[in-house]
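Trainee: I'll drop the sequence and a predicted model, then ask my questions.
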Amino acid sequence: MKQLPFKPEAVLFDMDGLIFDTEALYRDAVIKAAEEKGFNIPVSVYLETIGLPSTSARALLAMHIGGELPIEDLWKQASDLFRTMVATELRLKPGVIEILDWLEETQLPWAIVTSSDHDTVLSHLLAVNLKDRFMHIIAHGDYTAAKPHPEPYLKAASRLRVNPSRCVALEDSCSGVLSASRAGLMTIMVPDLVQPTLDIQSLCAYVAPNLHDVLAVLIDRLQAK
């Protein structure tokens, strides 16, 4: 188990694929919506959109479709399918509650830093009764440049009044790792649908198999002299 270079003074969470097991739902919704309109979007193409803001994801999918189908029509149908799935299939990633309990106990600040918009974040948190446990949310609309640009994480560190180098970022996507590492954060990746390349691994302080392992790393570093 790799030790973080500094004692953490704040923990910043990505949302999709890190707090919530939503990436598989997004994937299935997009692929199914395309199939219903007579198009095939390979899983490999969808995986390239993970961690990107919706505008960038739509542009990438539009490039694959080649203009034969208005991307906004596809996106709307996929969004409708996703909302239907979320109503019955939204699940927390194992270990989220344990990390939140530990953060409260140690009185370390934390926040969500996501490419999703505030309405989506609020909807997801309400669905699992976590709204009151995330006081700080940095979402689409709070920054000019989205991940993989460092601005979202710099904005979060500023809001929490913590030096970025003393913040831990928890990310599941390559785009998120790039954003956090460029902002100078200690980045722990918990891969979801996409495994990190060697280049992405080199940007991480640690690549963890799950959030329970992340909590062990955080506890170990905070207790170390």
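Mentor: Happy to help now that I have it.
Trainee: C-alpha from now on. contacts and neighbour counts both.
Mentor: Fine.
Trainee: report the longest strand in the chain, please.
Mentor: strand 110-117 (DSSP state E).
Trainee: Put this next to the first one:
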Amino acid sequence: MTQAIKAVLWDMDGTLADSEALHLSTLVAVLTHHGIEAGDDLHASIFGKTGREVHAYCCERFGIDFDYGQWSMARARHYLSEAPKMQARSGALSVYHAVRAAGTRQAIVSNSSRMLLEAGLRALDLQDPQLISISVNDVRAGKPDPEPYQRAAWLLRVTPEETIVVEDSPTGARAAIAAGMRVLAWPERESAAGTFPEGARFVRSEHELAEALGVQLTPRVRER
């Protein structure tokens, strides 16, 4: 018998926030500064990876040896300068607020650093003293390791069986499944469906997502 949902765990980038293009632009800016032209396949190659993993990938791919501290600071400066313009993913906040109105506990679980995650929360007006959020700084290993989702569930005082995760990336979906949680996969592009792990349930709109979470969308719940 499937247990009732007591908590919804949200990925941030690409799921709640339409921020993947911003993350990519920070990387392209750093590479361009060093005279490197990124290919069209760069986004697919780094999708879902942590900042440190992206750094290691670029050093290997482009044969460079950037200091990680300087690299991450350069990317962070660009990101923070652009973050106030960030928009929510279409329909995402309608579902988020509907879940909140239903009284279900929620947390946000990101592979971004605490600084970048907080910038995104500010931009989407999601900062709340009671909100539990997990950044890559809060765990020993980021997604696809299950630790970020396990930590969120522990802080919310729920079991994995009582938890459902909303993810747009295969990396995050693997982390949630490894944590023993149900997963709603909501990729931006339907073509990505074949890359998700077995067991993820696909939704294709905010209406399907709301139905899967057992909440009702109302006209009063508006996007930022």
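Mentor: Sure thing, it's come through. All values derive from a computational prediction rather than experimental measurement.
Trainee: Give me the TM-score for this pair.
Mentor: Counting by TM-score structural alignment, normalised by the length of structure 2, the TM-score of this superposition works out to 0.84. Behind it: 214 aligned residues with a C-alpha RMSD of 2.4 Å.
Trainee: re the thing from before, how far off centre is the longest strand of structure 1?
Mentor: 7 Å (C-alpha atoms, centre = their mean, to the nearest Å).
Trainee: now do stretch 18-34 of structure 1
Mentor: What separates the centre of stretch 18-34 of structure 1 from the centre of its chain is 13 Å, taken as C-alpha atoms, centre = their mean.
Trainee: rewinding a little: what stretch of structure 2 does the longest strand of structure 1 fall on?
Mentor: Using TM-score structural alignment, strand 110-117 of structure 1 corresponds to residues 106-113 of structure 2.
Trainee: hmm, who's touching that stretch?
Mentor: For stretch 106-113 of structure 2, the surrounding residues in contact (C-alpha atoms under 8 Å, 6 or more residues apart in numbering) are 7-13, 48-51, 99-100, 117, 131-137, 142-143, 148-149, 152, 156.
Trainee: now these: which count as buried?
Mentor: 7-13, 48-51, 99, 117, 132-136, 142-143, 148-149, 152, 156 (16 or more other C-alpha atoms under 10 Å).
Trainee: can you give me the helices for structure 2?
Mentor: In structure 2, the helices defined using DSSP state H lie at 20-33, 42-46, 51-62, 68-82, 92-101, 114-123, 147-156, 170-178, 206-213.
Trainee: Redo these as TSV? Include distance to F196 of structure 2.
Mentor: What follows is the helices of structure 2, written out as TSV (distance: least, C-alpha to C-alpha, whole Å):
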stretch	distance to F196 of structure 2
helix 20-33	18
helix 42-46	14
helix 51-62	20
helix 68-82	28
helix 92-101	20
helix 114-123	24
helix 147-156	17
helix 170-178	5
helix 206-213	17
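Trainee: after superposition, how close is the longest strand of structure 1 to structure 2?
Mentor: Following the fit onto structure 2, the mean deviation recorded for strand 110-117 of structure 1 is 1.0 Å by mean C-alpha distance after the TM-score superposition for structure 1.
Trainee: That strand versus helix 54-65: what angle between them?
Mentor: Put simply, strand 110-117 of structure 1 runs at 40 degrees to helix 54-65, going by axes from the mean of the first three to the mean of the last three C-alpha atoms, to 10 degrees.
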